[in-house]
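Participant: What would the 3D arrangement of this be:
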Amino acid sequence: MYKNLLVAHDLSVEADIAVRRAAQLARLHDARVTLLHVIEEYFPERMMQTVREAAEVALRDAAQSNAIGNCHLLIRQGRAAPTISEAAHELKADLLVIGAHHQQLLERFDGTTLDRIARHSRVPLLLAVDESVSSYTRALSGMDFSLCACHAWRLGYRLLSSSAELLALNAYEPGKEADKAERHLATQRDLLRQAIQEERAHVPDMGPRLLCAVQSGPFKEVLDRALGEWKPDLLVLGSRSRGSIEQAFLGNVVRHYLRRPPCDILLSQ
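Facilitator: Now for the predicted structure:
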C-alpha cells in the first residue's frame, strides 16, 4: 500500500521531523521517498538557479542524514498547496507527509498553509509532529460510519505494524431520549463491531490489534477525552471534504486538530 511517499519540505526544522517519519515508514514498508521543496518567491532568473541549488543541497542532506536510500529530490516553483497537490498526483504518491506549520498573523483570515494543502490534496496526508519518530504503537481512529471514516480506518490499519493497537472510537449523542441511552449505546457498540468486521475484508490479515469503543457525547469531546486517557501516538481522521461547502472549508474538528496536533495525524482525503 505505502510504496511511494512524498514529503513536502519547506526547509524548516518541523519539516525535518516529516523526513524522519518518512524514513521510518519507508523502512517498514520498503517504500520509495520523494522530497519536494516548493519555491513560492519569485527571483530574477540569474538568482533562481542559486536558490534551487541551495534547496537541493538541503534536501540531499536531509535524505542522507536519515539514511534514505531510495530517494528522489524535486524542486518546483509556485504556490505551495496546489503545487504539492499536483506533484502528489503526478507521482501517484500513496501518502503525503508534512511537518507542522506555524500560523502567521495574515493566515488567520485565510487558513494556514497546512489547511490549504489538506484541502487541495487528494492523497492521504500524514502530519508528523512527534520528534521521537518511534514506530506507532497506538492509533486512535474516529469512526462515524461514513465512507470517509471507514477509508481512514483502513489507511490507519495499513500504516501500523502487527505489534500496534488500533482503537475505533464512535461518539454517540443520546439527545432527547436520554432514558434509553444505555440501550442505544449497546446497539451502537454492536453496529461498530459489525462495521469493523466488514472493514476487515478490505485489509490484509496481518495487522494491528483491533479495539473499538462507543462513548456518549459530542464527537470532539469524546475524542479529547480519549486522547487524554489513551494517549495514542497517531490520530486517524476522515476529512469529510466531499460536499461543495466542505471542499472550501475543512470540518471544524479536523481543522482544530491540524492546528493543535496532540500527536501525529493521518488524514483521509
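Participant: alpha carbons only for contacts and neighbour counts from here, please
Facilitator: Noted.
Participant: First-to-last residue distance for stretch 124-143?
Facilitator: End-to-end distance for stretch 124-143, by C-alpha to C-alpha, to the nearest Å: 17 Å.
Participant: how about it: buried residues?
Facilitator: 124-130, 133, 135-143 (16 or more other C-alpha atoms under 10 Å).
Participant: Check which residues of stretch 193-201 are buried.
Facilitator: 193, 196.
Participant: distance between that stretch and the chain's centre?
Facilitator: Relative to the centre of its chain, stretch 193-201 is centred 22 Å away, using C-alpha atoms, centre = their mean, to the nearest Å.
Participant: From the rest of the structure, what touches it?
Facilitator: The contact list for stretch 193-201, computed with C-alpha atoms under 8 Å, 6 or more residues apart in numbering, reads 145, 150, 154, 212.
Participant: Mind checking which of the buried residues of stretch 124-143 are in strands?
Facilitator: 125-128, 138-142 (DSSP state E).
Participant: out of the residues you listed, who's nearest Arg260?
Facilitator: Leu127 (11.0 Å; C-alpha to C-alpha).
Participant: measure the closest one to Gly156 for me?
Facilitator: From Leu127 over to Gly156 (counting by C-alpha to C-alpha), the distance is 13 Å.
Participant: buried set for the longest helix along the chain?
Facilitator: In the chain, assigned by DSSP state H, the helix with the most residues is helix 45-65. By 16+ other C-alpha under 10 Å, the buried positions in helix 45-65 come out as 52, 55-56, 58-60, 62-63.
Participant: In JSON lines: those, plus distance to Thr34.
Facilitator: Output for the buried residues of helix 45-65, formatted as JSON lines (distance: C-alpha to C-alpha, whole Å):
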{"residue": "Arg52", "distance to Thr34": "16"}
{"residue": "Ala55", "distance to Thr34": "14"}
{"residue": "Glu56", "distance to Thr34": "12"}
{"residue": "Ala58", "distance to Thr34": "14"}
{"residue": "Leu59", "distance to Thr34": "10"}
{"residue": "Arg60", "distance to Thr34": "11"}
{"residue": "Ala62", "distance to Thr34": "11"}
{"residue": "Ala63", "distance to Thr34": "9"}
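Participant: how deep is Gly251 tucked in, by neighbour count?
Facilitator: 15 (other C-alpha atoms under 10 Å).
Participant: Also this sequence, please, to line up against the first:
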Amino acid sequence: MRNILMASDLSSRSDRAFDRAAQLSQQFKSGLHVLHVLDSDLPAKTQDELLDNAEKTLQAQAGRTRKTATSKKVEDKKAGAKKTSKNGSGVVVAAGTPAQTILEQAKKLKSDLIVTGAHKKDSLRDLFIKSTAEKLLRFSEKPVLIVKNATKEEYKTIVVGMDFSSHALKALYMALTLFPKAKVHVVHAYSLPFSGLVKDRDLEDFTLDQRKEGMEKILGALGRKLKDKKAKAFARMDIVMHNAHSSAALHDEVRKTRADLVVVGTHGKSELLTGIVGSVARDMIHNAKTDVLVVK
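Facilitator: The predicted structure is shown next:
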C-alpha cells in the first residue's frame, strides 16, 4: 500500500473519511493525497474562488489529524488541478464530474486505495447509479473504502463475505494481509434447495457438506498465497456458515461481532459490462452500519 487517494466533498462525512485515510496512511507508511472535485460547469471566477477555499479547508483537515498534506501553489488554474508529488502527500483540487475525476486522479497518482465518505444519493437523472461511491465501485480498478464511522483506532474486527469466487478469495487475502492484528470473521451464506417445501435433514447435511468442501478449497488456495504467513493468519480467522441470504448473513455477523469493517469482493468484468454493482456490495455500501471495503 504505497499511495492512498481520499476523495472529499468537504462535508462532515468526508471528515470521517479523511481521519480514516490519515490513520491508514500512518499505519501503512504510505503517501496520502486528498482530492476535492469542483463542478466544471461553474463560471471560471467561481471555480477559482472555490478552489482556494477548498485548499484551505483540506489543509485545515490535515492539520487537525497532524498528518502533513502539502501542496504547491496553483501554476495553472485553467488546467483545473493543483500539482503534487506522485509519491508523496498532497492536496488536489480539480474540476470535473466527481467519479470520473476521482478515477483519473487515482490513475495519475498511482493510488492503491480510494477512500471516500458515505455520500448522499444523486438526483433522479442518475437513478440507476445512485451515488458517487457506487460509480467508483463500477469502474475503479483499485479497492474502494467507504467510511461511515469515526476513526478511533485501527480496524480490529472484520467481516468478510465468502462465495468461493476468486474475487472473494482476493478480498479475504487483502483483509488478512492489510490488517494483521484484526480478528477476521469469514461468512458464507447458503440456502437449501426446496427449503420452503421439504424438511429433509439429509438434504441439509448434504448441502452443508458441499459448502464445507468449497470452503476447504478456498482455504487451501489462501494458504498457498499466504505462504509462511499462513499459520498466524488462520489463527485470526473464524469461519461462519449461515443458512440465509448473503446480505442478511453479513448484517447479522456485523451486529454479533460489532465489526468495524466489512470486506466484499465483486466480479469486476461482468459488472463493468452490465453497468451494475453486485447486489451484496450495493446493499453493504448503502445499508451497512460500518465501514465497507470493496475489492475487485
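Participant: hmm, back to that, where does the longest helix of structure 1 end up in structure 2?
Facilitator: Helix 45-65 of structure 1 corresponds to residues 44-64 in structure 2, going by TM-score structural alignment.
Participant: what's the average distance of that stretch to structure 1?
Facilitator: Stretch 44-64 of structure 2: mean distance to aligned residues in structure 1 after superposition is 1.5 Å, counting by mean C-alpha distance after the TM-score superposition for structure 1.
Participant: any idea how far stretch 175-187 of structure 2 is from the chain center?
Facilitator: With C-alpha atoms, centre = their mean, you get 15 Å for stretch 175-187 of structure 2.
Participant: who's in contact with the residue nearest to Leu50 of structure 2 when sequence neighbours are not counted?
Facilitator: Take Leu50 of structure 2 and drop its neighbours on the chain: the residue closest to it by C-alpha to C-alpha, 6 or more residues apart in numbering is Leu38, 7.6 Å away. Contact partners of Leu38 of structure 2, counting by C-alpha under 8 Å, 6+ apart, are 47, 50-51, 93-98.
Participant: again, only this time at 10 Å
Facilitator: 9, 46-48, 50-51, 54, 80-81, 93-98, 101 (C-alpha atoms under 10 Å, 6 or more residues apart in numbering).
Participant: which residue ranges form the helices in the stretch 151-296 of structure 2?
Facilitator: 166-178, 201-226, 230-235, 246-257, 268-274, 279-287 (DSSP state H, counting those that start in this stretch).
Participant: could those helices go into CSV alongside distance to Leu32 of structure 2?
Facilitator: Listed next are the helices of the stretch 151-296 of structure 2 as CSV, based on distance: least, C-alpha to C-alpha, whole Å:
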stretch, distance to Leu32 of structure 2
helix 166-178, 16
helix 201-226, 27
helix 230-235, 27
helix 246-257, 29
helix 268-274, 25
helix 279-287, 23
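Participant: okay, those helices, which one's buried deepest?
Facilitator: helix 166-178 (a mean of 20; mean count of other C-alpha atoms under 10 Å).
Participant: Tell me the helices and strands packed up against it.
Facilitator: helix 12-28, strand 157-161, strand 183-190, helix 201-226, helix 230-235, strand 261-265, strand 291-295 (3 or more C-alpha pairs under 10 Å, 6 or more residues apart in numbering; DSSP states H and E).
Participant: The second one vs structure 1, mean deviation?
Facilitator: Read that as strand 157-161 of structure 2. Mean deviation for strand 157-161 of structure 2: 0.6 Å (mean C-alpha distance after the TM-score superposition for structure 1).
Participant: likewise the first one?
Facilitator: After superposition onto structure 1, the mean distance of helix 12-28 of structure 2 to its aligned counterpart is 0.8 Å, using mean C-alpha distance after the TM-score superposition for structure 1.
Participant: Next secondary structure after that helix?
Facilitator: Remark: after helix 12-28 of structure 2, the chain's next helix or strand is strand 31-38, criterion DSSP states H and E.
Participant: quick check: angle from that following strand to helix 44-64?
Facilitator: Inter-element angle recorded for strand 31-38 of structure 2 and helix 44-64: 150 degrees (by axes from the mean of the first three to the mean of the last three C-alpha atoms, to 10 degrees).
Participant: quick one on the thing from earlier: from the chain's centroid, how far away is the helix or strand following the longest helix of structure 1?
Facilitator: Per DSSP H and E, the first helix or strand lying C-terminal to helix 45-65 of structure 1 is strand 71-77. Offset of strand 71-77 of structure 1 from its chain centre (C-alpha atoms, centre = their mean): 21 Å.
Participant: Give the buried residues for strand 71-77 of structure 1.
Facilitator: 71, 73-74.
Participant: which one of these is nearest Leu266 of structure 1?
Facilitator: The closest of those, once distances to Leu266 of structure 1 are taken by C-alpha to C-alpha, is Cys71, at 22.1 Å.
Participant: my guess is the closest one contacts Asp61, does it?
Facilitator: No - taking contacts as C-alpha atoms under 10 Å, Cys71 of structure 1 lies outside contact range of Asp61: 11.6 Å.
Participant: shared neighbours, those two?
Facilitator: If you check Cys71 of structure 1 and Asp61 against C-alpha under 10 Å, 6+ apart, no residue is contacted by both.
Participant: Just the residues contacting stretch 46-66 of structure 1, thanks.
Facilitator: 9-11, 15-17, 19-24, 33-39, 41-43, 67-77.
Participant: next one: it to chain centre, how far?
Facilitator: 26 Å.
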